[in-house]
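> I'd like to go over a predicted model; first the sequence, then the structure.
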Amino acid sequence: MSKAIIVGGGIGGLAAAVALIGRGWEVEVLERAGSIAEVGAGISLWSNALRALDALGLGDQVRARAIEEGSAGIRDSKGRWISRVDSEAIRTRFGSPIVLHRADLLDILHAALPEEVLRTGISVTAARTDGTVTHSAGTAKGDLVVGADGLRSVVRRAVSGDIEPRYSGYTAWRLVVTPAEPITELGESWGRGERFGFAPLSDGRVYCFACANMPAGTPGGGLAELRRRFGTWHDPISALLAAAEESAVLKHDLYDLPARKTYVADRIALLGDAAHAMTPNLGQGACQSLEDAVILARVATEDADLTRYDQERRPRTQMLVTRSRRIGTIAQLSSPPVVALRNTALRLIPASAQANSLAPVLDWTC
């Protein structure tokens, strides 16, 4: 039986474990954290990710904990429409995206694995292309090593050397709020160098996210800053922030990775953010990790040479990294005249063109 060592127990790492076990592999997942948990954040899964989850046999379980996303489009800070989305056309052509809490997705992936597969509290210090992994509890060796250890991947060094992530120019806040009044709508609003979005979860809570231009590593930035920046924006943004709690606020600078020549080296394959970290502007980060997991398990089982995985995944994911970065640049424009021009241009784009633009992203099959 072939053995895989997976470094990282996030969405991509756990999905890869499920996929490989389903194809008869022995799997060991090494996770630095003491437990598998993701707090304070929601996640959107588009139809391409749902196809990947269906291939893992978990699609129905995920759908049962989610609600269908029906975004109406983008507004300005006063609530005036900038861009409307033809949700019915998207639903008919691609299928509707869903929204759920990240913790629910991780729980489903974790529960699909035998208990002995996951080893928590293990810090990986090095990986070699012969399949050897050195970690805080010793060493492990596999026929396949999967680098699913995120933006600042240790495993990636064996494939690409030291790669410096690129700062996007803006930071993000994430929080889950229990609103005073039920909220069923969702949407995103753009200001000048700032954005705020929200989406209801299946349990009545609301996932909120915000972005603002600022230098990397800017200190502070809790609930008081969110209220200062967005507290006068249109309803229900002001009400959501009024109901928020300081302990729920997470703040992270946003980075992506520059394009590289390969995701593989001998027995090592990179997956998810370790391979192609992207800004969240397309909502495709986790979706692409799930795609990676399915394709990697298939290729590694069918062919000891991982080149085909690289050929299938690198062009697609690097296209999405570039596209997501471009959208972020447009969304984070801050000059008042340029913002006014952007908003006018977006209002002139027909909804059908928006649906067509999603085709390269969502028309993916296993």
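Perfect, thanks for sending it.
> only C-alpha atoms for contact and neighbour calcs from this point on.
Fine.
> and the end-to-end length of stretch 113-123?
Its start and end residues considered, stretch 113-123 measures 20 Å (C-alpha to C-alpha, to the nearest Å).
> off-centre distance for that stretch?
22 Å (C-alpha atoms, centre = their mean, to the nearest Å).
> what packs against the longest helix that the chain contains?
Criterion DSSP state H: the longest helix present in the chain is helix 307-331. Judged by 3 or more C-alpha pairs under 8 Å, 6 or more residues apart in numbering; DSSP states H and E, the packing partners of helix 307-331 are helix 273-276, helix 285-302.
> mind listing what's buried along that helix?
The neighbour-count check on helix 307-331 (16 or more other C-alpha atoms under 10 Å) flags 307-310, 313-314, 317-318, 320-325, 328-329, 331 as buried.
> repeat that for stretch 336-347.
Neighbour counts over stretch 336-347 (16+ other C-alpha under 10 Å) mark 339, 343 as buried.
> name the residues that touch it?
The contact list for stretch 336-347 (C-alpha atoms under 8 Å, 6 or more residues apart in numbering) reads 81-84, 191-192, 330, 333.
> please redo it, this time with the cut-off set to 6 Å
82-83 (C-alpha atoms under 6 Å, 6 or more residues apart in numbering).
> now swap in stretch 50-67 and tell me
For stretch 50-67, the external contacting residues (C-alpha under 6 Å, 6+ apart) are 19, 98-100, 202, 290-291.
> try it against this one:
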Amino acid sequence: MRGGSVAVVGGSIAGSAFAGAAARLGAERVVVLERSPGRLEDRGVGLCTHDDRFDELVRTGHLAADTRRHRLTVRRWVTRGAAGEGDGPDGCGRLLWAQPFSFHSHHWGVLWQALRERTPGQVEFRLGTTVTAVGNGPGGERGNAWTENADGGRETYDLVIGADGYRSVVRAAVCPQAEPEYAGYVCWRGSYDSALLAGLPGGAAPWPEEHCVTVCYPGGQVVIYRIPGLEPGSTQVNWVFYAPTPAWLRLDGPTSIPAGSLTDARLDELRQLSERNLPPYWAGVVALTPRERTFLQPIYDLAAPHRTAGRLLIGGDAATVVRPHNTSGAVKAMQDAHAFELAGREAGSWPDLLAAYDRERTAAGRELVELGRALGRAQVTASPDWSGMDEPAMAAWWQHQLTGTGGFGGHALGRKG
């Protein structure tokens, strides 16, 4: 179908992908309403895409084949050596399994910029626009929808898409009963220029650039890999440290502790956690992270029971919050946008488009959330005794987690839920 006006609330990866999809469908007007006043390239979070999922997104036009990324081929699972065994001459611990790993890693800001550059020129981006409410106009799904901004102004559109993250204003209108549920643990996160590795004993030598490393300990794990830097040719270290809930953390709703705001005492808590549980080399990798690049993110689950209501639609983290273990967050967002675009090509009306999108992506989202929960149990909250694990045991343990899912790294594009 062609024509009509579309508002996209949120201009990050999901929002840019949906805006591009709406423009390609032939919407006469596409407006992206982003609350941040500036550009978003400085968001330094690392993420990964499975090689097959990346290739699918290139073939369908969502990403360019030359999108800057860092190749990963092996995932090394390691743990601290047993008493008297030590952590090896390089301080990297005992190798449990060298798992084949067909992924590429990305810098969030670099991937977002690649999506923005592919967004058709007619899309209007309004930065510094905070949407405080949305709703349906008269007529329900056969009518229109509206957005209201912080200044009280209202605008009407044929469709309003919520790509505004896990604290979504649009989701509150689509299904107010759906709220992110705390999973019971957190991840500390950080990133920095990989040149800093030279300050460690052995420098970067113990860590080949194509290796992702997962350091396991009772009650958590740290996933460490390199990502592209903002400048072409540069790389950064990126790590995600799953850990028990700190005693000081108070959760009265979905939240995170942003980079630069952690106190000395809380950063010291992270240092002690690293030294207590990680082999010396990997504790040193975490310790190199500057305060302004360190933050804490509680882990949540969310699977909205439906994704549309009248002329409102949600996608990305507004619709499903999946634990990072899945390695599928960005892929999920772009696949949501692709499913929306496919539904629009086949539909003869807005209600037909919304119904088709809802059927496919609601079911797929539920499956991804359930897989994330299973991976979280297996790897964090009910993890095995790592001291008794070896390569055959690790391979069997991994396969057991994925039995009947097929979703690690994201479902194949176009797969029905």
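Noted; the coordinates are in hand. As the structure is a prediction and not an experimental result, all values here were calculated from the model.
> any idea what the TM-score is?
Here the TM-score for the pair of chains, by TM-score structural alignment, normalised by the length of structure 1, is 0.87; 353 aligned residues with a C-alpha RMSD of 2.8 Å.
> chain center to the helix or strand that comes right after the longest helix of structure 1, what's the gap?
Of the helices and strands lying after helix 307-331 of structure 1 in sequence (DSSP states H and E), the nearest is helix 336-347. Offset of helix 336-347 of structure 1 from its chain centre (C-alpha atoms, centre = their mean): 28 Å.
> can you find the partner of Glu179 of structure 2 in structure 1?
By TM-score structural alignment, Glu179 of structure 2 lines up with Glu164 in structure 1.
> try Arg293 of structure 2
Counting by TM-score structural alignment, Arg293 of structure 2 lines up with Ala248 in structure 1.
> burial count for the closest residue to that match other than its chain neighbours?
Spatial nearest neighbour of Ala248 of structure 1, chain neighbours left out: Leu175 (5.3 Å); criterion: C-alpha to C-alpha, 6 or more residues apart in numbering. Applying other C-alpha atoms under 10 Å, we find 24 residues neighbouring Leu175 of structure 1.
> which position in structure 2 aligns with Leu175 of structure 1?
By TM-score structural alignment, Leu175 of structure 1 lines up with Gly190.
> any buried residues in the lengthiest strand in structure 1, and which?
If you go by DSSP state E, structure 1 has its longest strand at strand 166-177. Residues of strand 166-177 of structure 1 classed as buried: 168-177 (neighbour count, 16+ other C-alpha under 10 Å).
> okay, those residues in CSV with distance to Gly217 of structure 1 next?
Formatted as CSV, those follow (distance: C-alpha to C-alpha, whole Å):
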residue, distance to Gly217 of structure 1
Ser168, 12
Gly169, 11
Tyr170, 10
Thr171, 9
Ala172, 12
Trp173, 13
Arg174, 16
Leu175, 19
Val176, 23
Val177, 25
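> and of the residues you listed, the nearest to Glu185 of structure 1?
Taking C-alpha to C-alpha as the measure, Glu185 of structure 1 lies nearest Val177 of the buried residues of strand 166-177 of structure 1, at 14.3 Å.
> I figured that closest one hits Ala244, correct?
Yes - look at Val177 of structure 1 against Ala244 with C-alpha atoms under 6 Å: they come within range, at 5.3 Å.
> okay, which residue is most central for structure 2?
Gly329 (3.4 Å; C-alpha atoms, centre = their mean).
> looking for the alignment partner of that residue in structure 1.
Matched to structure 1 by TM-score structural alignment, Gly329 of structure 2 sits across from Gly285.
> and Ala243 of structure 2, by the same measure?
Using TM-score structural alignment, the partner of Ala243 of structure 2 in structure 1 is Ala212.
> what's the neighbour count on the residue nearest to its match when sequence neighbours are not counted?
Spatial nearest neighbour of Ala212 of structure 1, excluding adjacent residues (C-alpha to C-alpha, 6+ apart): Glu194 at 4.4 Å. Neighbour count of Glu194 of structure 1, defined by other C-alpha under 10 Å: 21.
> shouldn't Glu194 of structure 1 be in contact with Cys211?
Yes - the pair Glu194 of structure 1 / Cys211 is scored as a contact, 5.4 Å apart, by C-alpha under 6 Å.
> tell me who's in contact with the alignment partner in structure 2 of Val7 of structure 1.
Aligned against structure 2 by TM-score structural alignment, Val7 of structure 1 finds its counterpart in Val9. Residues in contact with Val9 of structure 2 (C-alpha under 6 Å, 6+ apart) are 32-33, 162-164.
> compile those residues into a markdown table and extend it with columns for neighbour count, secondary structure and distance to Asn277 of structure 2.
Output for those, formatted as a markdown table (neighbours: other C-alpha atoms under 10 Å; DSSP: H, G, I helix; E, B strand; the rest coil; distance: C-alpha to C-alpha, whole Å):
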| residue | neighbour count | secondary structure | distance to Asn277 of structure 2 |
| --- | --- | --- | --- |
| Val32 | 25 | strand | 44 |
| Leu33 | 25 | strand | 43 |
| Gly162 | 33 | strand | 40 |
| Ala163 | 34 | coil | 37 |
| Asp164 | 27 | coil | 36 |
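> would you convert those into TSV that also reports distance to Arg59 of structure 2?
Below are the contacts of Val9 of structure 2 laid out as TSV (distance: C-alpha to C-alpha, whole Å):
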residue	distance to Arg59 of structure 2
Val32	25
Leu33	28
Gly162	25
Ala163	23
Asp164	26
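> thinking again about what came up before, counterpart of the residue nearest to Ala212 of structure 1 in structure 2?
Checking TM-score structural alignment: Glu194 of structure 1 goes with Gly220.
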